[in-house]
Each structure stands twice: as C-alpha cells, then as structure tokens.
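# Pasting the sequence and the predicted model now:
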Amino acid sequence: MKNFMYLVTGIIAFVLLTGCTEASSGGKPETIRLDYAYYSPTSLVLKEFGWLEEEFSEEGIGIEWVLSQGSNKALEFLNSNSVDFGSAAGAASLMSKGNGAPIKNVYIFSKPEWTALVTNPDSDVNSVQDLKGKQVAATLGTDPYIFLLRSLNEEGISADEVEIVNLQHGDGASALTTGSVDAWAGLDPHMARLELESDSRLFYRNPDFNTYGFLNVREDFSKQYPDYVNRVIGVYERARKWIVENPEEAAEILAEEASIEIDVAKKQLERNDFSEPVPGDIHHEALVEAGRILQETDVIDGALDIETLTGELIEPSFAEEVIGSE
C-alpha cells in the first residue's frame, strides 16, 4: 500500500509539473489586444482588412482593438495591462521604460517625420528663438514634446523660458488655430491638416529629431507567448508591404479612419519611410541621443544609464527571426 501511495503521489507530481511547464512555456492567449493609431498607418491597414483576426481565427483567439490618441496613451495602455501591443514613438517609449514600464520594442512600423514646430500664417514666430516667453502646446510624454525640448536645447533655450501648455494632439491643433497658443509641437495627421486647410507654417523642421515608430509589447506577453509575438510581427509585415505597394489605397484608409481629407492623408504618408522594420543600431543610436537630451532637461532620471536602458528596451530578435526567414 505504501509503495502504491508513493507511485500515485509521483504520478500526480509529474502531471502537475508537466502542466506548469506547458503553461510557463507558452500555451496560447485567449485574446490579443492591440492599439491602432492615426499616426501608425500600418495599424489602420491591419484593422481595416482584419488580417490579425484571420491569422488567429482557427485557434479561437480573439482580437481587441483600442484607439491610442498619442504615444502617451499607448504607453499608458501598455503599463496598465490594457493592451499587449502598443504603437509609440521611440523616445516616448524610452521615457516610459525609464519610469519602469515593462515593455520591449520588437518592430519598427515606420520612420516618420511626423512632428515639427507649427504656427499660424500671420504669426511673428519664425524661429525657435522667437519662442522665448511664448505659449507652446505639446502633449507631454510624446515625440512632439521631446522634439520641442530638443529644438530648444539645440538653440540654447531653457524649457523654463517657454510656457509649455499640455494638450492632447488634436486639442493642441485647435488651440493654435484659435490663437490660444503661439505655437504647437505638431503631430500628423493634425499637422498636415492644418498645413492644407489653415495655411499653418512648419517654421522649424528637423527629421533627425523625430524618433521612430515603435511597436512595443508587454514583457510578460513576450515571455509567455514568443511564437505569437512572431506571428503578430508577421502580419504587421504583410501590412507594411501592402502600404509600400498600394500608397493610394493606404491613404484612403487613413483618410476614412481618421476622418481627414484624402490630400491630408497623402501628405502624412509621404512623410513616412517604411523601409526599415527591424530594430537595429540606427534606432539604438537615435534613442541614446534623445535620452541624453531628456536627462539634461530633467525629464529622465540623470542617474540612469541611457545606453543600458536603450538596450533593455530594443529587442530585435523577434523581427530578425520573422523577417530574416522570409
């Protein structure tokens, strides 16, 4: 009897251990939650065509979409476990990582020039120097905000010499057109719309100060479901290639989803480069440079090692495996 009990106990232990091992090594998620954003045309194409739903339908895995109005919202969703994948600017992702967000960058959805400093056509603001003592709208924690800080720093102007008004991107555009602020750190498609509809001026542009479009994943999701991270990236790749091959149709999708005119959508798409989807050295270097400016302006803790933090954020292995095998 004693030997029999040992045998039963051993079998139970083996079953439990096997079950734990299978759970820890993956299994499958019941639902995959992703954001879509007007500044990420790739996400809009995926949502339009239902390619993610198609990819996972046979396994009974649901797809949930959440609208991100800006990088700050996408990163909030990731940090609060409201989404598994979120679309955000690289520098904003670095800020979030520096504050302890459990995220990894696994894919580049575009290299955009999606932000610049904007003012009204009759404004006396013609340069960054002219911003001293002025009100500038920007969304804290996003690439336009970081662009503003880097632009001021480049000109030797302290952020304290400017009144930064924290408004979400669309509200910032409205505040500029009504004259409530003197300038705006813009974001497409709102920026392109103001150019075409209100003759707003992009008085300071610097494509190198725009950081890349990062597709981030929650670390716990990537550890538990690495195969599903690869498959999501694979479907993102399908959308990226489709946009490159069908720019007119992509603009139509953007225009419809964001409720903007087709000319505005085309201008936004023209400012996106979809050629480098795999995170690499160029993205690492851009974030390190942005991170140093953020430390100098006390946005990121000066004690953090930016090189190390960037290395912990950027994880190219998923995209390398998927895209390298094509």
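Sure, I can see it. Numbering: from 1, shown residues only.
# switch to C-alpha atoms for all contacts and neighbour counts from now on
Will do.
# Next secondary structure element downstream of the strand of greatest length in the chain?
In the chain, taking DSSP state E as the definition, the longest strand is strand 103-112. For strand 103-112, the following helix or strand on the C-terminal side (DSSP states H and E) is strand 117-119.
# picking up where we left off before, which secondary structure elements does the longest strand of the chain contact?
Counting by 3 or more Cα pairs under 8 Å, 6 or more residues apart in numbering; DSSP states H and E, the packing neighbours recorded for strand 103-112 are strand 213-218, helix 226-245, strand 272-273, helix 306-313, helix 317-324.
# Can you point out the buried residues in the last one?
To tie it back to what came earlier, the one meant is helix 317-324. Of the residues in helix 317-324, Phe318, Ala319, Glu320, Val322 count as buried by neighbour count, 16 or more other Cα atoms under 10 Å.
# Next, the angle helix 306-313 makes with the longest strand of the chain.
100 degrees (axes from the mean of the first three to the mean of the last three Cα atoms, to 10 degrees).
# Tell me how far the lengthiest helix in the chain lies from the chain's centre.
Using DSSP state H to assign secondary structure, the helix with the most residues in the chain is helix 2-25. Relative to its chain's centre, helix 2-25 lies at 44 Å (Cα atoms, centre = their mean, to the nearest Å).
# Please work out which residues outside that helix touch it.
Gln224, Tyr225 (Cα atoms under 8 Å, 6 or more residues apart in numbering).
# helix or strand right after it?
In N-to-C order, the element after helix 2-25 by DSSP H and E is strand 31-36.
# Tell me which residues are up against that next one.
Taking Cα under 8 Å, 6+ apart as the rule, strand 31-36 contacts 43-44, 47, 61-68, 74, 82-87.
# Now with 6 Å, please.
Ser43, Ile61, Gly62, Ile63, Glu64, Trp65, Val66, Leu67, Val83, Asp84, Phe85, Gly86 (Cα atoms under 6 Å, 6 or more residues apart in numbering).
# ditto for stretch 280-290
Ala91.
# ok, now stretch 232-245?
Stretch 232-245 is contacted by residues Thr42, Ala250 when judged by Cα under 6 Å, 6+ apart.
# Comparison target below:
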Amino acid sequence: MGRKKIYILAVLGFLLVLAGCDLKAGGAEQDGKGLKTINIGIQQSIGPLLLAKEKGWFEKEFKKEGIEVKWTEFQSGPPHFEAIASDRLDCGQVGNSPVIAAQSAGIPFKEIANTSNGLKGNAILVQKESGIKDLKDLKGRKIAVAKGSSGFNLLYRALSKAGLKPDDVKIIQLQPDEAQPAFETGAVDAWSIWEPFISLETIGKGARILTDGQLLNVYSPGFTVVRTKFAEQHPEQVIRFLKVYEKARLWEEKHQSEAVSLYAKVKKVDQKIIKQVIKNNKALNIPISDGIVKAQQKTADFQYSLDAIKKKINTNEVVDNSYIKKALKEVKKEGGDKN
C-alpha cells in the first residue's frame, strides 16, 4: 500500500473518530442523557437551597439518574457568571445586578425563577454610633460593596436619591468575607450588603440600617439562573433542580422551627438572627412576573446611564418561565413536600 493511500485512510479514520465523538456528544446530550455531573453554585445565603444541600436532597434526587452533584460556594453573584461563562457551573441563585451585568456581557444564561423580591434583603449599614444619619452624610465616606452585586446597585440608587455622584464617596470594592472585617473594625464607614449579613450585623453586632430597598422603593429580586447550553441539552434536569428546591421551600415553610435550628447550627449564629433573615428575605420559587421584569429594566437603564454596563439591554430576553411552570405543576401533582 502506497504512502498516499495510507495517509488517506488515516485521515478518514480520524474523521470517523471525530464524527463518532460528535454523535455521542450531540445525540446523547440533546436528549438529556449522558449527564454525569450537575454543578450547582451557592452563596452564603440562608434559605431552601442551603436546606436542601445540608439534607442531601439534591444528591438523593439526581442519584436516581446516576448524576453526581458538585457544589461550589461563591462570595457574590458575579463569580457565578464567570463560572457559567467557562462552562464550570450549571445552576445557581443570584441577585438582580449580576444578571444585568452578565446579560450585558453576552454570557449565555437564562433566568428561570424568581426566588425573592429583595425589598428588605439589601441594605446600607453603618455603625450604631456613626455620625452618618442621612444618605447625604455619606459624602466623602468610605463605603464597602461587592462590584456588580445587588448591594452595588442599591448603593448607586441610594447615592442618586441623595443627589450624590459616585465620585462624591470613596467606593471600596470588597467581597463579603473582606468587607465584613473592614466594616467591623472601622476601616470603612458603611457597607452596602444583603442578607444574612444585614441581620448578622444589626442583631449580632449592633449595626444600624441607614436605608434599604423598601425605604428606597428599589427592588433587588433574586433569581435562579441556568447556563443556556445546559438547559437546552438537559431540560428535564433543570426541572428536577427546581422541583427539589420547591420541595425544600415548602418544607421550610411547614417546619420553620426545625429549619431555623438547622440554619443556626450550620452558620453558628443565634436563632434570633436566622428568624430575622427569613422574615426580611422570604424565599420564593415562582415565575418571573412582568412587574419584576420592569423593575429589572429600570435597574438596567439606570446602570447604563452610569456606564456601569456598556450597552442597553432588554431584560426580558433572558427570562424563560417554561421550566418553573412545569416544575411547579409536577410538584403539585406529586403532592408537594414529601421529604
């Protein structure tokens, strides 16, 4: 056999291997099979996602399909989307500002459920004895906030209401694990943050709420998000995720004292703090309403006016309520909380 024929056969063989790989990946992936691991992101939030994680309910449910659950903890929402962009994360829950930044950046994801309205779930904190009594008193002060987070949006909306520009204050970009000690030691004068840190600082450390979403009439809704390609390839697993979360939410609702005890043990904090967190940031698992979409659009337009995002976006384009509608219908049919 000549060298030319050998070369042709080798190339054909290589192409057939590639074709086989494509068929294996494409065919199996498209019909939702062949999934070995689901990657779930979690923050330090207190709620049904943490409850289900601690009780192993996701692992139990996905094991039925031979799927392993891998958890990754993040300090805030923006790192979720860095992981989604690099295909390292499939599902997670984040606040309102990170999804706007991610959409503006062209990261492929979908908002598939509304998990909170966020009116009292975000606040700007100051120390009890601080001379900062009004939003205008923030001028010239150091304020800690995680860039691109829901706290970031609340801070900028608060400054705007007070007639201040971002340059009128000293914004220190810190993730919660860095911001907390900075706030407690007085290295910063204020902290724009979310639950459970609001209750940890106000109830546990005596800090004071300068303002929050309710006082500003600023919605900071929370969302379940999913990587677009994952949702397209494994729609049944996306629904499965939402069903487990819904059953955990229903369990928390029906067994609140047990849930509070579990959260307090996991977080090593007083149950009084946990109760306040749950009160301030009630867990939801519902379709994303037109009202929430409008609130998101208002936030996106505001951030564009500040050049916080580089292009105008239509926030409705990333919303897909089909998964949550199917999940809730199935949970209801199955009788709700059976854990």
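Noted; the coordinates are in hand. Everything numeric in this text was worked out from a predicted model, so none of it was measured.
# Superposed, what's their TM-score?
For these two chains in superposition, a TM-score of 0.88 is obtained (TM-score structural alignment, normalised by the length of the first structure); 309 aligned residues with a Cα RMSD of 2.0 Å.
# most neighbours per residue, which of the helices and strands packed on strand 103-112 of the first structure?
strand 213-218 (a mean of 26; mean count of other Cα atoms under 10 Å).
# could you give me the residues in the second structure that it aligns onto?
Under TM-score structural alignment, strand 213-218 of the first structure corresponds to residues 222-227 of the second structure.
# So what's the gap between that stretch and the chain middle?
Per Cα atoms, centre = their mean, the displacement of stretch 222-227 of the second structure from the mean C-alpha position of its chain is 6 Å.
# In the second structure, point out the residues matching stretch 242-256 of the first structure.
Taking TM-score structural alignment, stretch 242-256 of the first structure hits residues 251-265 over in the second structure.
# so who does the most centrally placed residue in the second structure touch?
The centre of the second structure sits closest to Val94, judged by Cα atoms, centre = their mean, with a distance of 1.2 Å. Applying Cα under 6 Å, 6+ apart to Val94 of the second structure gives the contacts Gly77, Gly222, Phe223.
# with the buried residues of helix 317-324 of the first structure in mind, which one is nearest to Phe221 of the first structure?
Checking those against Phe221 of the first structure by Cα to Cα gives Phe318 as the nearest, at 12.9 Å.
# contacting residues for the alignment partner in the second structure of that closest one?
Using TM-score structural alignment as the criterion, Phe318 of the first structure maps onto Tyr323 of the second structure. With contacts defined as Cα under 6 Å, 6+ apart, Tyr323 of the second structure is in contact with Ile239.
# and for stretch 184-199 of the second structure, what span of the first structure is it aligned with?
If you align by TM-score structural alignment, stretch 184-199 of the second structure falls on residues 177-192 of the first structure.
# What lies in contact with the match of strand 213-218 of the first structure?
84, 90-96, 109-116.
# What separation do you get for Gly26 of the second structure and Asp87 of the second structure?
Distance of Gly26 of the second structure to Asp87 of the second structure, computed by Cα to Cα, to the nearest Å: 16 Å.
# Ignoring the adjacent residues along the chain, who's closest to Leu35 of the second structure?
Ile67 (6.4 Å; Cα to Cα, 6 or more residues apart in numbering).
# Alignment lookup: the one you found to the first structure.
That one, Ile67 of the second structure, aligns with Ile61 by TM-score structural alignment.
# Count residues in the vicinity of that match, would you?
Residues lying near Ile61 of the first structure (other Cα atoms under 10 Å) number 17.
# same thing with Gly19 of the first structure?
12.
# Just list the residues touching the counterpart of Ile239 of the second structure in the first structure, thanks.
Superposed on the first structure with TM-score structural alignment, Ile239 of the second structure falls opposite Asn230. Contact analysis of Asn230 of the first structure by Cα under 6 Å, 6+ apart lists Phe318.
# 10 Å instead, please
Val106, Tyr107, Ser222, Tyr236, Ser317, Phe318, Ala319, Glu320, Glu321, Val322, Ile323 (Cα atoms under 10 Å, 6 or more residues apart in numbering).
# measure the closest residue in space to Ser275 of the first structure that isn't next to it in sequence to Leu167 of the first structure for me?
Nearest non-adjacent residue to Ser275 of the first structure, counting by Cα to Cα, 6+ apart: Ser110, 7.4 Å away. Separation of Ser110 of the first structure from Leu167 of the first structure (Cα to Cα): 24 Å.
# Pick out whichever of these two has more residues nearby.
Ser110 (24 against 17).
# From what I see, that one and Thr42 are in contact.
Yes: with contact defined as Cα atoms under 10 Å, Ser110 of the first structure reaches Thr42; the gap is 8.3 Å.
# you'd agree Ala181 of the second structure is up against Val188?
Just to correct that, residue 181 of the second structure is Pro rather than Ala. Yes: under the criterion of Cα under 10 Å, Pro181 of the second structure lies in contact with Val188, with a separation of 9.3 Å.
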